[in-house]
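**Student:** Following is a predicted model, sequence given first.
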Amino acid sequence: MNPDDFVFTAPTDPYIVCWRDLDPTSTTEELERLADWVTWATTRYNLDHKAIPPCWPHHGAIVEELSALRTFWESCYQDDAAPSDPLAFHRDLTLAVRRLRDWTSVLGCSRTIHRPEQVVES
């Protein structure tokens, strides 16, 4: 898959999602929207299943991280963005990929296996 096959333009304003406040229908719609960006980003940055497993939509922390990355990416390409904003995105992308790899490792998910998260009771 060629990264240039995916064309994204930043919206008028960065799109911020508060996942906690979404109803089930809105959650599904937002996950589909985020999936388009994740597909582009994993191709563009050559990210493998060790950073973003195929089951990422089933893991809250990974969804939150990817959503935040998308918002940051979108904000970097606004008309009023600073010329250095894309560099800031790439600096933070490096840190985010480390966190994504850590979470995926702890979860134990792989390219072919999804492991549901253990519910921690208080």
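**Tutor:** Great, that's in hand.
**Student:** contacts, neighbours, all on C-alpha from now
**Tutor:** Will do.
**Student:** In three-state terms, label P54 for me.
**Tutor:** Here P54 is recorded as coil under DSSP: H, G, I helix; E, B strand; the rest coil.
**Student:** one more structure, for comparison:
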Amino acid sequence: MTRDEPPGPINWNVLDADQAEVEWRDLDRFVLWLKTSFGLSPSIVPPHWHRHDELIWELSALHLHFLACYDEVASPSAPIVWMREFAEARHRLREWVSVCGTRLDRDRPTRQTGWPGEKVEAPGVEVMIEDRTADFEEFVRADVLRRRRAQATVDQQLLG
């Protein structure tokens, strides 16, 4: 998990397509390492974590904190700080998973509660999880394509 530059905050809302693809793959490697190294159950890190914004942001923050705490210029005590933060993050992850409704074998979009006057979309349907890796690849492909199309629209508006 070596980078050419020090880690900085990642704002998933503003990444371009190329940045997003790199960050998705980097985060996925970290999440798989985390799940395996610490024996995390699906109640903490479910297979479809990538389909839930609340889990993406939490895991991304944990990843960046890990990179900073285990950087070669970090304080020798930084790893224990990361372990303490990881313990707290596990509690938050468990809560997020409980609220969003994703599980080991099934997933559904996180339910949204509308405020008065807001249009709320119908809740998504629950799907069986057949192949986590294939789903992740499709998710990343769709996200990168969406970002490319958005950038092309902006470019077209600026030029035309």
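**Tutor:** Done, it's in. On a predicted model such as this, the values are computed, not experimentally measured, just so you know.
**Student:** Work out the TM-score between the chains.
**Tutor:** The TM-score (TM-score structural alignment, normalised by the length of structure 1) is 0.83; 115 aligned residues with a Cα RMSD of 1.8 Å.
**Student:** any idea which element A81 of structure 1 lies in?
**Tutor:** Assigned by DSSP states H and E, A81 of structure 1 belongs to neither a helix nor a strand.
**Student:** Could you check which helix or strand contains the residue positioned nearest the centre of structure 1?
**Tutor:** Nearest to the geometric centre of structure 1 sits L66, at 1.8 Å (Cα atoms, centre = their mean). Following DSSP H and E, the helix or strand that holds L66 of structure 1 is helix 60-76.
**Student:** Report the aligned residue range of structure 2 for that helix.
**Tutor:** Using TM-score structural alignment, helix 60-76 of structure 1 corresponds to residues 53-69 of structure 2.
**Student:** Tell me roughly how far the matching stretch lies from structure 1 on average.
**Tutor:** Stretch 53-69 of structure 2 differs from its equivalent in structure 1 by a mean of 0.6 Å after superposition (mean Cα distance after the TM-score superposition for structure 1).
**Student:** count of neighbours near the aligned residue in structure 1 for V14 of structure 2?
**Tutor:** Taking TM-score structural alignment, V14 of structure 2 has D21 as its aligned residue in structure 1. A count of nearby residues for D21 of structure 1, using other Cα atoms under 10 Å, gives 9.
**Student:** do the same with L22 of structure 1
**Tutor:** L22 of structure 1, neighbours per other Cα under 10 Å, totals 13.
**Student:** quick one: Q78 of structure 1 and R99 of structure 1, what's the gap?
**Tutor:** When distance is defined by Cα to Cα, to the nearest Å, Q78 of structure 1 is 26 Å away from R99 of structure 1.
**Student:** likewise V38 of structure 1?
**Tutor:** Here V38 of structure 1 is placed at a distance of 16 Å from R99 of structure 1 (Cα to Cα).
**Student:** neighbour count winner among the two?
**Tutor:** With neighbours defined as other Cα under 10 Å, V38 of structure 1 and R99 compare such that V38 has more, 21 against 16.
**Student:** aligned partner of the more buried one in structure 2?
**Tutor:** So V38 of structure 1 corresponds to V31, using TM-score structural alignment.
**Student:** Next up, identify which helix or strand that match is on.
**Tutor:** Using DSSP H and E, V31 of structure 2 sits within helix 17-38.
**Student:** Done for today, thanks.
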